[in-house]
Each structure stands twice: as structure tokens, then as C-alpha cells.
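**Student:** pasting the sequence and the predicted model now:
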Amino acid sequence: MALTLSPGKVPLADLEKVYWNEMPAVVSADFHAAIQKSARLIGEIAAGTTPVYGVNTGFGKLASVRIDAADTSTLQRNLILSHCCGVGAPLPEAIVRLIMTLKLISLGRGASGVRLELVKLIEAMLENGVIPVIPEKGSVGASGDLAPLAHMAAVMMGEGQAIYKGDRVTGRVALHRAGLSPVVLSAKEGLALINGTQASTALALAGLFRSHRALKASLVTGAMSVDAAMGSSAPFHPDIHTLRGHKGQIDVGAALRLLLERSEIRNSHLEGDERVQDPYCLRCQPQVVGACLDLLRQVAKTLETEANAVTDNPLVLNDDTVVSGGNFHAEPVAFAADQIALAVCEIGAIAQRRIALLVDPALSFGLPAFLAAHPGLNSGFMIAEVTSAALMSENKQMAHPASVDSTPTSANQEDHVSMACHGARRLLVMTENLFSIIGIEALCATQGIEFRSPLTTSSELEKVISAIRERVGPLQEDRFMALDLEVAADCVRSGGLVAPISDGILPDTLV
């Protein structure tokens, strides 16, 4: 069933369903009247003589050029075609669906001056699986995500290219096969479609959803690594974290404590353990991952607000005036993307150090070198750890903030830009790297815990180990490992790694 959107009040959880589950969406009928009212006002302005930017004028530096009423549709059509300048690989279909859904929310607020017909076409495209081909590169994140959104709008006009039932065809063919007709754009409609932050915001939301899934998985693998290394659960005592007061730290400490509860491995050395303190990668998980969780929660608020925002220009205000502004500038999204990148980097960095600890016999408290049953003859997880280090380093390099960059565009009319779009797009690569790092840790920690037999870990972690072993067997001797690593990464990516954990243990929501 399609999600019914109430623009301005769409919760983050609904957007997550759109991303992970490909749910179509429609604007609530309660908002149709406002959409139609603003469209009528724009129509009246287009027929009049008073200049209004983008309605009866040119665009950007050409805003002083007046456009005759007879040329209104041509103006909007030319705008879309001229802005289809994206390059690079197509954005994933899940991202494009999210872009279209966000555009529905923005137009549904009734401040953009588009006809209801335009909104209905986007809804029908989502319902019928007409997915525009949107090249990944070309937006600087101000004056809207012009190029990416133009490729979406082109398909609505019957131009450009789209994916329909697995085939890449022209926009006109895709619409025809789905039983839909191209739209002829009216005054301001082309501008309303491409002026906005929906591509940047969709990419940032995807980064948020993926990084949160990875964070939860890292709590599971982090707890497993504590047991594999025969580490202490004392650093997860609730009073420690209450004394500091950060909610993320408190929540992560509680999760780790519950994940390790009643572990035989832990109980076996509660007395007589000569180690005073574990390395930071085990002991400081609440402080590090908790800070990342707090950061993601802050980002979630920003992106939920932006997802519900009207970000095109000019806007039809409540008093029926049409005013130009700058809501298309994606600075909030750029900052949010940079914050997500920092969190992704740190979740991976501390997880990688746990992997390094487990494979190092000098640190792993009795585990064999590289977790190999017969070290020397077998290399075990030696190079899997190296791979995790490579991925961690790549994420560090990609974490440089995009929001601090700017370059003037459009003949200096658009002289400060956010760079939000590629700042958010890198999160897809960074989270893929993170999925692999955590997947490698899952395999290493599982192997380490099995070396502690006959002692067993907690019941919660035993369920996870069983799920892992259904897909990847123990490493008894060296084998082709790339497939194992991909399966493990997919367990993280799909949510399968955390699925066995009982409700209420992991921090499942961001807001």
C-alpha cells in the first residue's frame, strides 16, 4: 500500500520505509485545495504584466529578461532541457524514489504554484515503477539540485530516460508502457520541479539510514569482540555513563551490557583477571559510538525538517504574495552530510581497531595468531584485517567536510553554494565500506568466541553467531575469503546481523 503523506508532518520513519522497502507515496487529499489555489495564482500572474521571477522572466542572470505569456510553456520546457547536464553513473533506484517522494512533500505544501496534475503524475510514476535515470553528478547544492532534478522532470515531459520493469527506455516510452501521459508544463512548474534540495536530502537521508543500521550492527559486533577477547563488561556499568550524562553514551552502554548479560566467557574470569583495563576500542565503545549516535540523532532532526520543507523559488505565501528567497540553498543538508561522514568514519575506526586486537596474539588474551586454527600453515584473518584497514583509511580520506567548499556559478549570480549533493553522495560509498568493516569484525569475533569453547557467550550473541554460521562456516583452514566478506557485509547492510537481537536492547529509533 502507498504511504499517505501529510506534507510538513511526514515522519522520518515513513521516509525510511520509502528507502528500504520501495513504498510508493501519495499526497493526502487534504492538501489538494492548497495546491490548486497556488496554481491559480501563478496562472493569473503569468497572464499579467507584473514581472515575477521564473514565471514571466528568465532565470538566474537572465532574470531581467521578460517572457511573453504565449511563451510560458516553452520557457519551462527549455528550462528543463537546458538543465539536463548531469554526468556519471545513474543514482540507485532507491535514491530516485526517495527524491520523487521528497518532491511530492515539497510541492504538496501548496506554496510552489504547480497544478495538482503535476503532483498526480509523480504519484503515478512511483506507483507504476517509472524511475527516471538521474546521473549522480552535477549539483553544487544551491539554486537547488538543478541538474539531477531536471533529469527527473524531463521524464515527466516524455524526455530523458527512465527505468521501467528493468528496461532503460526513453521517458516517453516508459510513461506509455505504464499507461501514463507526459505533462506539458505551465508557468513556474519547471522551476518548481528543479529548484529544491531533494536530491541532496535524499542522499543524506540514505546515508543516515545506512549509518544508523551500521551503528546498531557495530554494537553487536563490539560486544562479540569484548567476549572474544575476554574483555571486561565493567566499563558498561550504568552509573559511569549517567555521571557523564550524554544520552547516546548511556544508550550504548546499556545495549552492550544487555548484549553481554550472562555470558559464560565473561563470568569465567570475573575473579582472578589480572588485567586492570582493556584497550580503548573495547572499553570506550559507549563514549565513542554513543557520541556518533548523538550526532546521528541531531542530523535526523535536521533532515526530517528539510524533508518536509518547501525549497523552491519563488514561493506563494499565505497572503497570496509571490516572493523570491533562497530556500533552495542546501547548507543545512551539507552540514548534516558532513556530520554523518564523521560518524561513519569513527564507527569504522574503532571497529577496525577491535579487528586488529583480535588477530594480534599479543593483545587477544590467548587467541591464536590471526585467528587461524594452525597459524603459519594458515594465514587466517591476516589479510581480512588489512582490508578493514584499507576501508577505514579510505573513509578517513572521504570525511573531509564538503560544506566548507564553495565556488561561484551562473555568472556570479549564484556566488555561494553548499556542495551538499556530492557531500551526501559520498555517504553511499562510505557506508558500504563500513558495512564491510563491521562484517569482517563479525567473522573475527565469531571465530574468537568459538575458540573459547566450551565456554559460551550470552544468549543474545549466541543467536547472532548462529545466524552468521548459517551463511559463513568456521575458518578451519585458508580458503577463498572474498565471498565470505561479501556475505558478512550483506548481513550488516540488510539488517540481518541485528535481526536476532531481542527488542528493546538496541537503539532502534533516531527521533
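**Tutor:** The structure has been received and is ready for your questions. Numbering: from 1, shown residues only.

**Student:** alpha carbons only for contacts and neighbour counts from here, please
**Tutor:** Fine.

**Student:** touching, residue 40 and residue 113? I think so.
**Tutor:** Yes - at 7.4 Å, residue 40 and residue 113 qualify as touching, with contact defined as CA atoms under 8 Å.

**Student:** comparing the two, which residue is more hemmed in?
**Tutor:** Neighbours were tallied for residue 40 and for residue 113 using other CA atoms under 10 Å; the higher tally belongs to residue 113 (29 against 14).

**Student:** run through the residues that contact the residue nearest to that one when sequence neighbours are not counted.
**Tutor:** Leaving aside its chain neighbours, residue 113 sits nearest to residue 39 (4.1 Å; criterion: CA to CA, 6 or more residues apart in numbering). By CA atoms under 8 Å, 6 or more residues apart in numbering, the contact list for residue 39 reads 112, 113, 114, 115.

**Student:** between those, which is nearest residue 385?
**Tutor:** Checking the contacts of residue 39 against residue 385 with CA to CA, the nearest one is residue 112 at 51.9 Å.

**Student:** what about versus this one:
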Amino acid sequence: MMCPAPALSATATDATVVFDGGNLRVDDVCAVARQEVGCEIAEASLKRAQVSRRQFEDTVTSGTPVYGVTTGYGEMIYMLVDTDKEVELQTNLVRSHSAGVGPLFTEPESRAILAARLNSLAKGYSAVRPELLERLALYLNEGVTPAIPQMGSLGASGDLAPLAHMAATVMGEGYLLRDGEPVETGTVLRSLGITPLRLRFKEGLALINGTSAMTGLGCLTMSAAWDQVRQAEIITGLVVELLRCSAGPFQPEGHDLARPHPGQIACAANLRTLTRGSGLLRSHADLRREAADSKEGRPVTRTGVYIQKAYSLRAIPQILGAVRDTLRHTHDTLETELNSANDNPLFFGGEGIEEVFHGANFHGQPVAFVMDYATIALTQLGVLSERQTNRLLNRHLSDGLPEFLVAGEPGLNSGFAGAQYPATALVAENRTIGPASTQSIPSNGDNQDVVSMGLIAARHARRVWENNNRILAVELLAAAQAADIADSRAGLSPVGRAVYDAVREKVPFVDRDRWMSDDIEVAAAALAAGEVLAAASAAADGPIL
């Protein structure tokens, strides 16, 4: 069993993604958020919402106490609120919790958050009116994107602050994004002919009391992380070719039969695909023969002969395979959360269950944990990349390449010596980004006394992903430089040559010392856009898992 990156959802490749509360995938969220694919709500979900809402209103008007509908919130639950204050109660909740701070999420990130909230409500247990579901879908289809601050969520009673900023726009308040800048909601809605909604029983609470900010951001980060691990494998394949490593550590028997972790199997399979046709890799038999020649004093074609290379060149399937398995677990947890009703209270009247469920599905612990796991895994991906870069730059480890890949006069020129520093610094920075899911601080009069910090965990994973793009960029540029210095281009595999060509289309050979910052940023942007993966996929004679 392999652990390939998730395939694109069928709905995500069509003109529309259907929200039904039960079948939304991470790739669907990404398609709606990034590609602005249209969305619609399943007819069954609208009918379910209508029935649920009617029965819920009957329950409230019968005098049954319901948290946040006939009571105050949090520590003020003991305070009763008349049912004729329904709109005022919901409106005040959204206004009071619109207290997020810091930079705004990007438009794709805000759209992902909106999509995650829509699907949770479309499950039908939050007892909101169909009109509210339709309004969120309208926002996605018309490009009406809430301006949502990134900081302020505890991830316990849901992502209250960020989702309140989203909910405020439904009421016609707060700000929307236009060309990345916040604009008053009322101005935009009037220009589009959209009338704000008045929030009724529970609807303000249903909008803000859920895990949709951490889940939406997590979906985008996981999608990008899958591309990153595959691009790390692609760059690694180029490096092991240039350092004339053995292909033995990637042969299938050592993985499929001996240690069948799915991610390890997939990574080894990718490395075989990526290096197929290489004239530079050595077989184990080649290494044995060269070792014998060296022992007998006969000339060898290499500066050093090693039956086994260092871990950074030999344990790649074990390291990046574990990253894959961690990302898969994170991905699966996010999809479960996407298709969950995660607010409180919940109403199952449509299922024939009249009891109102007062629980804690809003608690973000499952998402917080897996986003922390992803942060740890991605941090190790960066560690591996920087160590591989070091083997290209260190003349004692690089199989005859000049120190720091200097093309001209060493000493007068420093080559890639300076370029290694940001990679090393970013690895160290990634290591300082510790787990957020264990940072609980009580709040809300000790009502929220154990919190998840799930949105912080999701932001941490995104930050490590961003840092890794620069770490990988340094390795990619160093690999291209090594190919030129050693004149190894003709011996590269088809994928290796395609990746080399893709780099050289953007960044020229470093023939003498020059400003390196721009080169690194250009390569990092190409990695963030998946361009290395695209180049490798076009040249590979099989799928890159």
C-alpha cells in the first residue's frame, strides 16, 4: 500500500462543487478558494435545513431552554433572554466577538474558511435557515470575500473571533476584501444589489461557533504541503544523481517487503521514477567493483567510494515517507472535520430525535493536534533539504565538486557560501515553532478552561511551509550549479534534465559572485507555484505519487 498525494476530486475539476455536509474534500475547498470554482448547495441539504429549522423554532417557542437562544453566552448562561430579542441577541454576539487583530487572511484563505463553514452548516444539525446557507454560497460564487484578521482565536469554542468577522459581513457590517484591501461591507453589498440578512434564533452562534478557520486554512496548507513533499523528492532525486549515489536504497524490496509503511513505499517508488534513465547513479554492483579497484590501487572514476552513503542520501524514503504518512493523517482528519457539525447546540429533529444536544463539537483539539504533527513533519523536510545542500557545498563531502560550488577563483569568490546561511537559519527558525495544541490558557471566566489553539497550529504549519520553500530553493539552485560545474547535464535522467532546464529558465549560472537574494526568492516562488512538480511530471515516464 502506497501513500500518494491525494488525487484531485472529481467535483473540483468540474464547473461546480456541491456542498452537502458529508462529502466535501480538501481539494474541493482548494478549488473553490484558489480557482474560484463555483459552488452549489445540495437540494437535500436545503430541504434538511428547512425541516430542521422549523422543528427547532417549534422547540424554542414551546419554552424549552436552549443555550445561546434563550440564554446568554459562556459564563453568562444563567441569564435568560426573551425570545423576542432573538435578532438583537445574535447581532450582539457577532459584534462583540469581532475582535480579531493582526494581518488579514488572503482572499483564498478567507474563501476556504467560508467554504468550510458552509459545509458544516449544510450538514443540517445547526438548525439555520436555508437562506443563510444560500447567502454563504452566494458570497463564494460572487467573490464576496470577508476581511478576516488572523489572530484572536483560541480554537475552543470554535474560531470565534475570525468567524465573527465573517458573520458580520452577512449582517452588512465589517469589511470585505477587494483586490486584497478591506472595504466597508455595506458599500460592496449595495454595489452588488445584495441586501444584508437579519440573523435569527441561533444563527449568529452557528456562524461563529465552529472550527472552520483552522480547518479552512489547514486545507490550503495541506494541499500545498503535498506539492512540497513531492518537490522535495524531485530535488532530492537530482542531488543523488549529481553526487553519483547508489540506487540501491530505493529498490522496492527494501520497502514493499521489509518495512511497508505506505509513505516510505511511495517515496521510494517516486525516487525510482524520478531517476530512471540516469547515467550518473551507481548500482550496488558498481560500488562493489569500484571499492575493489580502489583497494587494489586501480584508478576509479570517483573521488571516494562508499558502499553506503550518509543518511541524508540513503534514508530519504524513511524520512520523507514518514512526512507523507503524517500529512495523510492530517489530510484525513481535516476531511472528517470539513464534514462535521461543529457548533453548539445541535438539533437532530430531522432525524426524529427531539433532544437538543448541548455539547462541545466546537473544540478544535483534533485539528490542532494534526496541524502540529504537520508542522513537525514539514520541519524535518526542511532539515533534510539543508543537509543535502551542505553535501553539495562541502568539498569534503561533494564527490569532487569545488568548495561552495565556486565557479571562478575560490577565495576571491565565495560561491554559495552565503546562500547556505538563510537555509540554515530557516531550519533553526522552524525548530522554534513549537506545538500550539498544548498551549491551553483558560479564558471566558474559566468556562473555556481547556482550549486547543488550533488556528495558531494551522498558522504555524503554513509558516513552516513558507520557510521550506526558501530552504528547498537554495538546494535546487545549488543542484543546478553543481550540474554545470561538473558538466553532468548529459548524464542526468529525463526528469533531472527537465528540472535543471526549468531552473535555468529563471536563474542563470553563478559564474562569479553576485547578489543571491533575488535568485533564492525567484526559485522559492516557483516552488510555491508547483512549477518544479509540473516540469518533472511532464518528463517522467510514470506518475509522481
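**Tutor:** That came through, no problem. Given the structure is predicted, the values throughout are model-derived calculations rather than measurements.

**Student:** quick one: TM-score?
**Tutor:** Aligned and superposed, the two chains score 0.96 in TM-score terms (TM-score structural alignment, normalised by the length of structure 1); 507 aligned residues with a CA RMSD of 1.6 Å.

**Student:** that older thread, aligned to the residue nearest to residue 113 of structure 1, what sits in structure 2?
**Tutor:** Using TM-score structural alignment, the partner of residue 39 of structure 1 in structure 2 is residue 53.

**Student:** which helix or which strand is home to residue 132 of structure 2?
**Tutor:** helix 130-142 (DSSP states H and E).

**Student:** now that helix: which residue numbers in structure 1?
**Tutor:** Under TM-score structural alignment, helix 130-142 of structure 2 corresponds to residues 116-128 of structure 1.

**Student:** starting from the helix holding residue 132 of structure 2, tell me the next helix or strand along the chain.
**Tutor:** From helix 130-142 of structure 2 onward toward the C-terminus, using DSSP H and E, the following helix or strand is strand 145-146.

**Student:** so how far is that next one from its chain's centroid?
**Tutor:** Relative to the centre of its chain, strand 145-146 of structure 2 is centred 20 Å away, using CA atoms, centre = their mean, to the nearest Å.

**Student:** quick one: contacts of it?
**Tutor:** 107, 110, 111, 139, 165, 166, 169, 175, 176, 177, 178.

**Student:** how close does the fourth one get to residue 16 of structure 2?
**Tutor:** Translated: residue 139 of structure 2. Going from residue 139 of structure 2 to residue 16 of structure 2 by CA to CA, to the nearest Å gives 14 Å.

**Student:** next one: the third one
**Tutor:** With the distance defined as CA to CA, residue 111 of structure 2 ends up 15 Å from residue 16 of structure 2.

**Student:** neighbour count: these two, which is higher?
**Tutor:** Ranked by neighbour count (other CA under 10 Å), residue 111 of structure 2 and residue 16 place residue 111 first, with 28 against 19.

**Student:** could you pull up the residues touching the equivalent of that one over in structure 1?
**Tutor:** For residue 111 of structure 2, the aligned position in structure 1 is residue 97, judged by TM-score structural alignment. Counting by CA under 8 Å, 6+ apart, residue 97 of structure 1 touches 18, 19, 22, 24, 126, 131.

**Student:** which one of the residues you listed sits closest to residue 496 of structure 1?
**Tutor:** Among the contacts of residue 97 of structure 1, and counting by CA to CA, the member closest to residue 496 of structure 1 is residue 19, at 16.8 Å.

**Student:** in space, what's closest to the closest one - neighbours in sequence excluded?
**Tutor:** Leaving aside its chain neighbours, residue 19 of structure 1 sits nearest to residue 94 (5.6 Å; criterion: CA to CA, 6+ apart).
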